[in-house]
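>>> model the structure of this input:
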Amino acid sequence: MSLFKLAWVQRGFLVARRCVHNTAIHSSSLRDWSQLHPVALNYLTFEPSDGATRATRATRAPPDQASAPSKGPIVICHGMLGCAQNWSTLARLIANRTERMVLVPDARNHGQSPKLGPITYPHLAADLRRLCHDLDLNDITLIGHSLGGRTAMLLALLESAPIKHSCVHPTTRGGIKRMNNFLQALANVDFQAIPDSASFNQAKAIVDRILARSMGDQTLRSWLLMNLTQSSEDEGKFKYSWSFDVHLFEAHFEKDLVRVPGQEQWVPFGKPTLFLGGAKSNYIPRDGHDLIRRHFPGAVFDYVADAGHFVHVDNPEEFLRKLVDFL
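As a prediction, this is how the structure comes out:
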């Protein structure tokens, strides 16, 4: 059983110092980044400043290196159907508590990054590598959740030079059915049913009622509704949609996002890596530690009390404490 199959059978946070790669591409070309045509990702930057943080959204402009903290940057990779905005509160806290610059990119087909396919781990890792290269980032600490954790792990296993640490939070086999249900519910939202005169809050309430038919968890719906976008057509008239192309996810999820390819090219990532899971989940099983250490010899494991897959949401204070202690 491979690490990434295991990470898929779990879900946890990965904290490592380096990134990575694709499925539609033959495994022999995993290190040929140019074949993957990486896209420029949109990202948020958080910098500590007198107990506060300054948040900046950009696409390719580099962070203000003159004002950035002297310590290496932290790059946070969100999970599937998430976005950089989901991490704003925690990113500010991490920036302040570590006194380090924190960048949170929107993965392709998420948030404000391009709605492009294919969506495979090699492509996601190539995008992340391009971001780090374009911004000339070094001594990086990668933090990844779920889809973002696997992306970060793959990059770390293929190209570890600029990565200093990593931290991962991995999914269960039951997670496949659950995600497919999410995607179907999102695809079934009829945005044409929303009056073009509806305000954003009115539209959000309408979509929430539609999602509630198949999704009883209000917290989950609120999280997904952060992907609702509004565009203006005429004065006083609006059009609503998801910030992602749900059909791209449907096309690639089971085919390309359940397992990570190219194991024969993985090089063990020996730098410090924290696997941080929820005590209430089985995403990082205790009996899987030895298998993980074959690929991450510097791995340490910890669990957050009273937390499931969404460790950073279920118990954010303990999550932050354990993360900052590790860093």
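
>>> please make it C-alpha for all contacts and neighbour counts, starting now.
OK.

>>> middle-most residue in the protein, spatially?
Centroid-nearest residue in the chain, with Cα atoms, centre = their mean: His78, separated by 1.8 Å.

>>> tally of neighbours for Val311?
Val311 has 28 neighbouring residues, counting by other Cα atoms under 10 Å.

>>> same check, this time on Arg213
Other residues near Arg213 number 9, with proximity taken as other Cα under 10 Å.

>>> check Cys132 too.
Look at Cys132: counted by other Cα under 10 Å, it has 18 neighbours.

>>> residues contacting it?
By Cα atoms under 8 Å, 6 or more residues apart in numbering, the residues touching Cys132 are Asn138.

>>> do Val39 as well
Counted by Cα under 8 Å, 6+ apart, Val39 has contacts 108, 114, 127, 130.

>>> please redo it, this time with the cut-off set to 10 Å
107-108, 113-114, 116, 123-124, 126-128, 130-131 (Cα atoms under 10 Å, 6 or more residues apart in numbering).

>>> from Ala107, how far off is it?
In this structure, Val39 lies at 9 Å from Ala107, with Cα to Cα, to the nearest Å as the measure.

>>> before we move on, the earlier item: right, and the residue nearest to the centre of the chain touches Pro170 too?
No - between His78 and Pro170 there is no contact under Cα atoms under 10 Å: 11.6 Å.

>>> what do those two both touch?
144-149.

>>> and the two most separated of those?
Farthest apart among these by Cα to Cα are Gly144 and Leu147. That separation is 7.5 Å.

>>> among the shared contacts of His78 and Pro170, which one has the most neighbours?
With neighbours taken as other Cα under 10 Å, the top of these is Gly149, carrying 33 neighbours.

>>> pretty sure that one sits against Cys167.
Yes - counting by Cα under 10 Å, Gly149 does reach Cys167; the two are 7.6 Å apart.

>>> what residues are shared contacts of these two?
12-16, 76, 142-143, 275.

>>> strands - which of the residues you listed land there?
13-16, 76, 142-143, 275 (DSSP state E).

>>> and Ser49, what does it touch?
Ser49 makes contact with 67-69, 95-96, 99, according to Cα under 10 Å, 6+ apart.

>>> quick one: the strands in this protein?
According to DSSP E, the chain carries its strands in the segments 13-16, 43-49, 52-58, 74-77, 102-105, 140-145, 163-169, 228-232, 238-242, 273-278, 299-304.

>>> how about the contacts of Val39 in a markdown table, adding distance to Lys280 and neighbour count?
Shown next, in a markdown table, are these (distance: Cα to Cα, whole Å; neighbours: other Cα atoms under 10 Å):
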| residue | distance to Lys280 | neighbour count |
| --- | --- | --- |
| Ala107 | 28 | 32 |
| Arg108 | 30 | 25 |
| Ser113 | 33 | 20 |
| Pro114 | 35 | 18 |
| Leu116 | 35 | 13 |
| His123 | 32 | 27 |
| Leu124 | 29 | 29 |
| Ala126 | 33 | 29 |
| Asp127 | 33 | 26 |
| Leu128 | 30 | 30 |
| Arg130 | 36 | 19 |
| Leu131 | 34 | 22 |
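
>>> one more to line up against the first:
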Amino acid sequence: MNLLHSTIIGDSGRDLLILHGFLGMGDNWKTHAKGWAAMGYRVHLIDQRNHGRSFWSDKFSYKSMVEDLAHYCQVNEVKRPILLGHSMGGKTVMQYACTYPERVSTFIVADIAPKAYTSHHQLILNGLAALDFSQIKTRNQANEALSVYVKDENTRQFLLKNIYWETPEKLGLRININILKNASEVIGEGLDANAQSSVPCLFLKGGNSEYILNQDHLIIQHHFPNAEIKEIAAAGHWLHAEQPTIFFQQVNAWLNSGV
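Alright, predicted model coming up:
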């Protein structure tokens, strides 16, 4: 079985595993990871399948990502870690806690609910799939090509982190766009109605985000009866990037509460 790529920051302490969102990578969380490592945690920045430096696979589902995480923990002898997941990573974390509750001490979910979401990534995916690296020779050219599909500059800069030099002369994408471009429905899937976990957990929502609505609190409590839900004001879906200090403090307060 293939092993997920990770960057581990910190030599000892409680294991904190971070799972990125759709089209992201573990490196997106490096600043936060250094902060937690300085506080005594061993932080694992994990690239999920078809993302970052992890392996590519034709199979792409939350079930497969849960098993990837279980295999990673087994190989690295990680027992009952803290899990933190944003968006797609949050869905993986939720599914893992329902499948293997005895293997998790606590988990934090950043701005995603256990419900199903309608597809809304397709224009971005079409733009990434349209990048022709036989013609695109610089990151600026890639940015210009992507701007036809993605108008927001901050979103483009996030997406362009997936571009790297395959060879000294040729750019490429770290993500497996041929699989991910058809994965919008998979990403939006909700938890099974009967999935539950009593593991203590924290849901953090962005005050300006519509990913977790007030009516979603009931479905969160249905699946996770020991969940707390907190809001970070003046933050959207990328709450950890838009309000990094407050996000860091909220996670620390939860971890210091005895979970």
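
>>> picking up where we left off before, from the shared contacts of Gly149 and Cys167 of structure 1, which is closest to Asn181 of structure 1?
Using Cα to Cα, Gly12 is the member of those that lies nearest Asn181 of structure 1, at 21.1 Å.

>>> the closest one -> structure 2?
In structure 2, nothing lines up with Gly12 of structure 1, judged by TM-score structural alignment.

>>> before we move on, what about Leu124 of structure 1?
Per TM-score structural alignment, the equivalent position to Leu124 of structure 1 in structure 2 is Met65.

>>> for its match, give its distance to Trp254 of structure 2.
From Met65 of structure 2 to Trp254 of structure 2 the distance is 25 Å (Cα to Cα).

>>> can you check Ser119 of structure 2 too?
32 Å.

>>> higher neighbour count, the two?
More crowded of Ser119 of structure 2 and Trp254, by other Cα under 10 Å: Trp254, with 17 against 13.

>>> can you tell me how far the more buried one is from Ile219 of structure 2?
Per Cα to Cα, Trp254 of structure 2 is found 21 Å from Ile219 of structure 2.

>>> cool, and Thr167 of structure 2?
Thr167 of structure 2 sits 47 Å away from Ile219 of structure 2, going by Cα to Cα.

>>> between these two, which is the more surrounded one?
Using other Cα under 10 Å as the criterion, Thr167 of structure 2 and Ile219 rank with Ile219 on top: 15 against 8.

>>> identify the residues contacting the more buried one.
Ile219 of structure 2 neighbours (Cα under 10 Å, 6+ apart): 113-115, 191, 193, 225.

>>> by neighbours, which of these wins?
That'd be Pro114 among those, by other Cα under 10 Å, with 26 neighbours.

>>> correct me if wrong: Ile119 of structure 1 contacts Glu254.
No - here Ile119 of structure 1 does not reach Glu254: they are 11.0 Å apart, not a contact under Cα under 10 Å.

>>> so which of those two has more stuff around it?
The neighbour count for Ile119 of structure 1 versus Glu254, taken as other Cα under 10 Å, is higher for Ile119 (23 against 14).

>>> the closest residue to that one other than its chain neighbours: neighbour count?
Among residues not flanking Ile119 of structure 1 along the chain, His252 sits closest, at 6.1 Å (Cα to Cα, 6 or more residues apart in numbering). Counted with other Cα under 10 Å, the neighbours of His252 of structure 1 add up to 17.

>>> hmm, back to that, aligned to the residue nearest to the centre of structure 1, what sits in structure 2?
Counting by TM-score structural alignment, the partner of His78 of structure 1 is His20.

>>> what's the counterpart of the residue nearest to Ile119 of structure 1 in structure 2?
Using TM-score structural alignment, His252 of structure 1 lines up with Ala183 in structure 2.

>>> doesn't Ser61 make contact with that match?
Yes - counting by Cα under 10 Å, Ala183 of structure 2 does reach Ser61; the two are 8.6 Å apart.

>>> find me the equivalent region of stretch 102-109 of structure 1 in structure 2.
Under the criterion TM-score structural alignment, stretch 102-109 of structure 1 matches residues 43-50.

>>> what's the burial count for Lys137 of structure 2?
So Lys137 of structure 2, with other Cα under 10 Å, has 15 neighbours.

>>> against Ser57 of structure 2, how distant is it?
Distance from Lys137 of structure 2 to Ser57 of structure 2, by Cα to Cα: 27 Å.

>>> just Leu3 of structure 2 next, same as before
As for Leu3 of structure 2, its distance to Ser57 of structure 2 is 12 Å (criterion: Cα to Cα).

>>> now do the shared contacts for these two.
Arg49.

>>> related to what we said a few turns ago, can I get the strands of structure 1 in JSON lines with distance to Ala187 of structure 1?
Output for the strands of structure 1, formatted as JSON lines (distance: least, Cα to Cα, whole Å):
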{"stretch": "strand 13-16", "distance to Ala187 of structure 1": "28"}
{"stretch": "strand 43-49", "distance to Ala187 of structure 1": "26"}
{"stretch": "strand 52-58", "distance to Ala187 of structure 1": "28"}
{"stretch": "strand 74-77", "distance to Ala187 of structure 1": "24"}
{"stretch": "strand 102-105", "distance to Ala187 of structure 1": "24"}
{"stretch": "strand 140-145", "distance to Ala187 of structure 1": "24"}
{"stretch": "strand 163-169", "distance to Ala187 of structure 1": "27"}
{"stretch": "strand 228-232", "distance to Ala187 of structure 1": "13"}
{"stretch": "strand 238-242", "distance to Ala187 of structure 1": "9"}
{"stretch": "strand 273-278", "distance to Ala187 of structure 1": "30"}
{"stretch": "strand 299-304", "distance to Ala187 of structure 1": "33"}
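
>>> let me know which of those is tucked in deepest.
Of all those, strand 13-16 carries the top mean neighbour count, a mean of 34, counting by mean count of other Cα atoms under 10 Å.

>>> what packs against that one?
Judged by 3 or more Cα pairs under 10 Å, 6 or more residues apart in numbering; DSSP states H and E, the packing partners of strand 13-16 of structure 1 are strand 74-77, strand 140-145, helix 147-158, strand 163-169, strand 273-278, strand 299-304, helix 316-326.

>>> next up, the contacts around the match of Leu124 of structure 1.
Contacts for Met65 of structure 2 were tallied using Cα under 10 Å, 6+ apart; they are 4, 48-49, 59, 71, 89, 91-93, 95-96.

>>> out of the residues you listed, who's nearest Ile175 of structure 2?
Ile175 of structure 2 lies nearest to Arg49 out of the contacts of Met65 of structure 2, by Cα to Cα, at 8.8 Å.

>>> aligned partner of Thr92 of structure 2 in structure 1?
With TM-score structural alignment as the criterion, Thr92 of structure 2 lines up with Thr151 in structure 1.
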